[in-house]
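J.: Below are the sequence and a predicted model for it; my questions follow.
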Amino acid sequence: MSSLLSKSRGAVAHRFKRLRAQSFRPPIPAGGDRPVEMDRDVVIDCGWGRLLFGQTFDDAAVLAQVMRAEAPDRRDIAFYIRDPHVALAAAPQELFLDPSHTFRLDLTTYRGSRRLARGFHIRPLASREDATAVNSILAARGMVTVPPDFFERNKESRVVRVFVAEDAGSGEIVGTVMGIDHAHAFRDPERGSSLWSLAVHPQARSPGIGAALVHYLAGRFKALGAGFMDLSVMHSNDEAIALYEKIGFRRVPFFTLKRRNSFNERLYVGPRPESDLNPYARLIVDEARRRGIGVEVTDAEAGFFRLSYGGRIINCRESLSDLTSAVAMSICDDKAVTRRVMERAGLRVPAQVETDDPAERAAFLKEVGQVVVKPARGEQGRGISVGIDTAEALEAAVERARTVCERVIVEEYVEGEDLRLVVIDYKVVAAALRRPPRVVGDGESRIRDLIERQSRRRAAATGGEAHIPLDGETERCVSRCGFGLDDVLPAGMEIVVRKTANLHTGGTIHDVTDIVHPTLVEAGVRAARAIPIPVAGIDLLVEAPDKPFYAFVEANERPGLANHEPQPTAERFVDLLFPQSVPAAARLTELRGPAPG
């Protein structure tokens, strides 16, 4: 018995060694419908990980051993598993059955979409800049990124095909999809294909990008003679499943195996106690857990938790911690006080008035031309009206602000872009432009419907944190563009539906950390020190992120650390709370300075 087992293990090791030596699949031979023998033990490198075609493996032990060789920070997937229970038995402590469904589109009957893509076009990935943009989208969606040189090496591949959706106006990459041609991957006798890594930027404005990418890939594979296109989707992703079924996909009984790793952990350990935390608290908790810091959720609904490490205990509410004093919170809480502190610190601040006299407010408006109206106390953009230019609109805005706080501030409107600086331990960790929500017309939908669809997309991308309110301020902004909420917006026309760029009211975030001007960095640090506060979101109005002009807007004592990918906001926050949890190698690097060269 032991001799047979030894021989079996030897055979597995031999085949595994041969697998690791494979570098590519041979092309299918010419000759029309001549039957060909399918390649065996096929593994395709997809950049984010390897794709194992289960139907090409005769031995479940070999498949399991290949899966166990998953590279660090990658995500291998074994698809089309014939006998998942047998494969799991070969490595039960390391593999798990992925809770995803497989869907198939029959390309022999597929007729494509009659809906024209508006506001973007789809093309093959063509450059390193494209690759960088694709990785930004994958990171924003919490997916594994791909080494940029992988795209360079596979530009001419007939096996792995990558396409991108490019915004027609800005030229930005707003979506991506990867497809695998099974005929060229392993001489598939069924001439199948599959779809992977479908991702749309969470801040994309144009509707229908995901569906258009699916249709585009299906059309390409159909033209190449593929008989079907398969995909794998999480069983709980009702929105995606509804989209695929609308396109024509039908569920098929194939299974997927994945390896137990930190990236897949949520799929096989079940819900965590803190699963109800919002994205801003969860980001910090996840980083703390990675370092072995104890986590106790004290109020998930409000984002409260307690962290403990080496006898040190710190209470947090998202990025607000015991390290922030009550005095600092009070300064940030009252916008009039914040402005006076910043003015004394030498920062540029807009003119401001706080009065109950409508005549004084009207006189101030006449003096400065346009104003911003905001409650003296409040957060998440509630009650703020921007770009008010008539006395009538001013008084209506004051009434809206009073629903949040009885004290109302009227401030000079400064033209510019909204820049958020995340300052932790008096260093700027992230800089991002925050842009107000906007919609793009399709020539068919009412503006109200476009806003609701965009609001659902923003909510899905932010874990329910972002919504575009259909309130008086939204109606006013739409009216200033010359439309009503029930008007149909012409195809391709884009309008801003709120002036505020706050994430919670539908605004979008665009990382500019690498190009932010030193003057703006210095202003952010000086503002934090003036309060003083160890963690803050400093908001400035700027001409451009790489130019020195700015005007201070406000300081937030509980800045959201999520949505600033790829900047390490959570890492630096936990560094501040627990310096001894910083990996030893990182501490030594900081002490010695960067390596030469």
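T.: Nice, I can see it. Numbering: from 1, shown residues only.

J.: Please make it C-alpha for all contacts and neighbour counts, starting now.
T.: Fine.

J.: Counting neighbours, what do you get for residue 366?
T.: Residue 366 sits with 14 neighbouring residues when counted by other C-alpha atoms under 10 Å.

J.: What is the helix or strand encompassing it packed up against?
T.: Here residue 366 sits within helix 358-368, counting by DSSP states H and E. In terms of contacts (3 or more C-alpha pairs under 8 Å, 6 or more residues apart in numbering; DSSP states H and E), helix 358-368 is packed against helix 391-402, strand 408-412.

J.: Pasting the second one now:
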Amino acid sequence: MGRKDETTRAWRGRSDRAMEHRLKRLRTESMKPAITHGDDEKAERLKSVTLELGWGRLIFAQTFPDNKSLLAALQKEGEARRDIAFYIRDPHVLLALAPQELFLDPSHTYRLDLSAYRVSRRQPRGFFIRRLSSQTDAEAVNAIYHSRGMVPVRPDFFWTNRDSRAVVYLVAEDVATGDVIGTVTGVDHHRVFNDPEHGSSLWCLAVDPQCRHGGVGEVLVRRLAEHFSARGASYMDLSVMHDNEQAIALYEKLGFHRVPVFAVKRKNPINEKLFTHPPAEYDQLNPYARIIVDEAHRRGVAVEITDAEGGFFRLSFGGRAIHCRESLSELTTGVAMSICDDKAVTRRIVEKAGIKVPEQMEASSGREEIEDFLRKHERVVVKPARGEQGRAVAVGLETVEDVERAVEGAREVCDRVLLEAFFEGEDLRLVVIDYKLVAAAVRRAPRVVGDGVKTIESLIRHQSRRRAAATGGESTIPIDDETRRCLANAGYALDSVPSEGEEVIVRKTANLHTGGSIHDVTADVHPKLAEAACVAARAIDIPVVGIDLMVRSPKRPEYVFIEANERPGLANHEPQPTAERFVDLLFPRTGLKSAKQAHTPEE
């Protein structure tokens, strides 16, 4: 886009009338990263500047004549937006004007002196950095925002402003898959308001929590710094939460230093966690409980955390109180829980309802029966009859010896062990709430990407640390017999060194708790699969459930039923409105329906 550049040139020599016409046009084009300003258009640089960034406005406080005008700008914040007033000179004075409406953002400002910055010689492995260049990129960036709890942006806003000279959107792309795995936004202050300090700033740095590559965030920051340095910027600022130790460590490593610069925001539902005290023990909740507590708190539903470590909390509204453990609530009966708890019982119940199930037998049978079963199906799955989070599940076994070892391991979880016919395909999780499909996602087995230097064991440990950091410790890759067996079948060992860019699947199971990744396919799931999930939920008579199917493809109708999870992890399915639909079920009158409505198979 060249209009901001034209505006800058207008200040340097064109007539006031032509300049005024261009600025008026900028104000009326709401889909542009609009720069707005006050009435003093004869000044050397723009006054009272705000920059629209899609999630809200960046308000440059240093361009405002006084705190009253700055307050007036903040009071124009739109619904479901997060405006940020940055470079506040006197935050105490501004807050005193509207203490019930404003708060001081609990973030630190860090600055990188670009004249002293040195380019790194290290090249990214397995990904590269480029500008946002398509509508698909914009949708991928929004998905990352959702996964990180950030305010989403209309994809057409990104797309319309992809060629902006004042705002730059960079993305990291995985070389092997073509997926967007990270993003960062940069703002050139000089191009926005002819900043005499030639400053710039970094916003919305985010990396996909399922990213399998290390150093994505660092490379995005470096590329943005190099971009602004080439443009002649003197520094690059950023704002980071005071307790985000991991991010602060990265910025300090790159040469950023703290500066006494402050930001002020409005007290709105999006910012609520920043200016109110969360419920007692909130920080001890896992992501699966926290996403529901956040949604309830946003709606004004009272929250009492009864056991943070176990994920238990009680929600209350209008005289109604419901005790929950993550997505399991008192609305789920003990009978439904019992059905889901025993995989053999689950299979029999849904089979009677017409759901397709794989052939199954108990491992208590003799070796001869196991050999016959294996001969008939060639490959089998071994799993404990009762268990969760993928523990002791072995997939794709081809020999009796492997089956017997897997059975022995499964018996450490449950005395009863099941053998099941193996179905070649993808692992599909469908979340059904109130007997309607809310989300569908393919779960993929954990894998590492070689760099030609590290062993597979080292790569697994690095990947586990990244997954644990991204999921609050909920997802790691075990180094156990199942991992060793999977590697051996593919011709590897833990001390093998894969070549650079080589992808190695390290486990067959795709469970998230054992390092698997999840990929949203809600928009593409075949109606027959959605119907099967809802029929299974009705058969079990369970209002909230995760139905696991093995499918040829989410877009095709072929499937077999695997199991039902009475406590599905709702946090794994963003940007789908799983927490919203869950609270709708518990307290139907507490909020408006999301723009993304749950749907029945017939719709």
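T.: In hand now; what should we look at? Small disclaimer: the values here were computed from a predicted structure and weren't measured.

J.: Got a TM-score for the pair?
T.: Superposed pair, TM-score by TM-score structural alignment, normalised by the length of structure 1: 0.89. Supporting alignment: 562 aligned residues with a C-alpha RMSD of 2.4 Å.

J.: from the helices and strands packed on helix 358-368 of structure 1, which stretch is densest packed?
T.: strand 408-412 (a mean of 24; mean count of other C-alpha atoms under 10 Å).

J.: Mind listing residues that contact that strand?
T.: Contacts with strand 408-412 of structure 1, where a contact means C-alpha atoms under 8 Å, 6 or more residues apart in numbering, come from 336, 350-355, 361, 365, 368-376, 398, 401-402.

J.: Was I right to think residue 521 of structure 1 contacts residue 428?
T.: Yes - using C-alpha atoms under 8 Å, residue 521 of structure 1 is in contact with residue 428, at 6.4 Å.

J.: any idea what residue 585 of structure 2 aligns with in structure 1?
T.: Matched across to structure 1, residue 585 of structure 2 falls on residue 576, judged by TM-score structural alignment.

J.: The helix or strand harbouring its match against structure 2, how far on average?
T.: Per DSSP H and E, residue 576 of structure 1 falls inside helix 569-577. On superposition with structure 2, the mean distance recorded for helix 569-577 of structure 1 (mean C-alpha distance after the TM-score superposition for structure 1) is 2.0 Å.

J.: ranges for the strands of the stretch 201-350 of structure 2?
T.: Per DSSP state E, counting those that start in this stretch, the stretch 201-350 of structure 2 carries strands over the ranges 235-241, 257-259, 263-266, 302-307, 312-317, 320-325, 328-329.

J.: Now for the equivalent of residue 548 of structure 1 over in structure 2: which residues touch it?
T.: Alignment note (TM-score structural alignment): residue 548 of structure 1 maps to residue 557 of structure 2. With contact set as C-alpha under 8 Å, 6+ apart, residue 557 of structure 2 has these partners: 526, 527, 528, 529, 551.

J.: Secondary structure element holding the aligned residue in structure 1 for the third one?
T.: Here residue 528 of structure 2 is matched to residue 519 in structure 1, going by TM-score structural alignment. Secondary-structure element containing residue 519 of structure 1, defined by DSSP H and E: helix 518-530.

J.: what comes into contact with stretch 522-541 of structure 1?
T.: With C-alpha under 8 Å, 6+ apart, stretch 522-541 of structure 1 has contacts from 319-320, 323-325, 328, 331-332, 341-342, 345, 347, 414-428, 550-559, 573.

J.: Type out the ChimeraX command that picks the buried ones from these.
T.: Command for ChimeraX, covering only those of the contacts of stretch 522-541 of structure 1 found buried under the criterion 16 or more other C-alpha atoms under 10 Å:
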select :319,320,324,328,331,332,341,342,347,414,417,418,419,420,421,422,423,424,425,426,427,428,550,551,552,553,554,555,556,557,558,559,573
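
J.: on that earlier part again, looking at the contacts of residue 557 of structure 2, point me to the pair that's furthest apart.
T.: 527 and 551 (12.9 Å; C-alpha to C-alpha).

J.: more neighbours, these two?
T.: Legend: neighbour count by other C-alpha under 10 Å for residue 527 of structure 2 and residue 551, higher for residue 551 (21 against 17).

J.: quick one: contacts for the residue minimising distance to the centre of structure 2?
T.: By C-alpha atoms, centre = their mean, structure 2 has its centre lying nearest to residue 147, at 1.5 Å. If you count contacts by C-alpha under 8 Å, 6+ apart, residue 147 of structure 2 has them with 208, 209, 574, 575.

J.: circling back: of the contacts of stretch 522-541 of structure 1, which belong to helices?
T.: Among the contacts of stretch 522-541 of structure 1, the members found in helices (DSSP state H) are 328, 331, 332, 341, 342, 573.

J.: Go through those and name the one nearest residue 98 of structure 1.
T.: For these, the residue nearest residue 98 of structure 1 by C-alpha to C-alpha is residue 573; the value is 33.0 Å.

J.: got a list of what the nearest residue to the closest one once chain neighbours are set aside touches?
T.: Spatial nearest neighbour of residue 573 of structure 1, chain neighbours left out: residue 424 (6.6 Å); criterion: C-alpha to C-alpha, 6 or more residues apart in numbering. Listed by C-alpha under 8 Å, 6+ apart, the contact set of residue 424 of structure 1 reads 534, 535, 536, 572, 573, 576.

J.: The same query, at a cut-off of 7 Å, please.
T.: 534, 535, 536, 572, 573 (C-alpha atoms under 7 Å, 6 or more residues apart in numbering).

J.: Repeat that for residue 298 of structure 2.
T.: Per C-alpha under 7 Å, 6+ apart, neighbours of residue 298 of structure 2: residue 269.

J.: go again using 6 Å as the cut-off
T.: For residue 298 of structure 2, the contact set (C-alpha atoms under 6 Å, 6 or more residues apart in numbering) is empty.

J.: again, but for the one 10 residues further on
T.: Residues touching residue 308 of structure 2, when contacts are defined by C-alpha under 6 Å, 6+ apart, comprise 284, 285.
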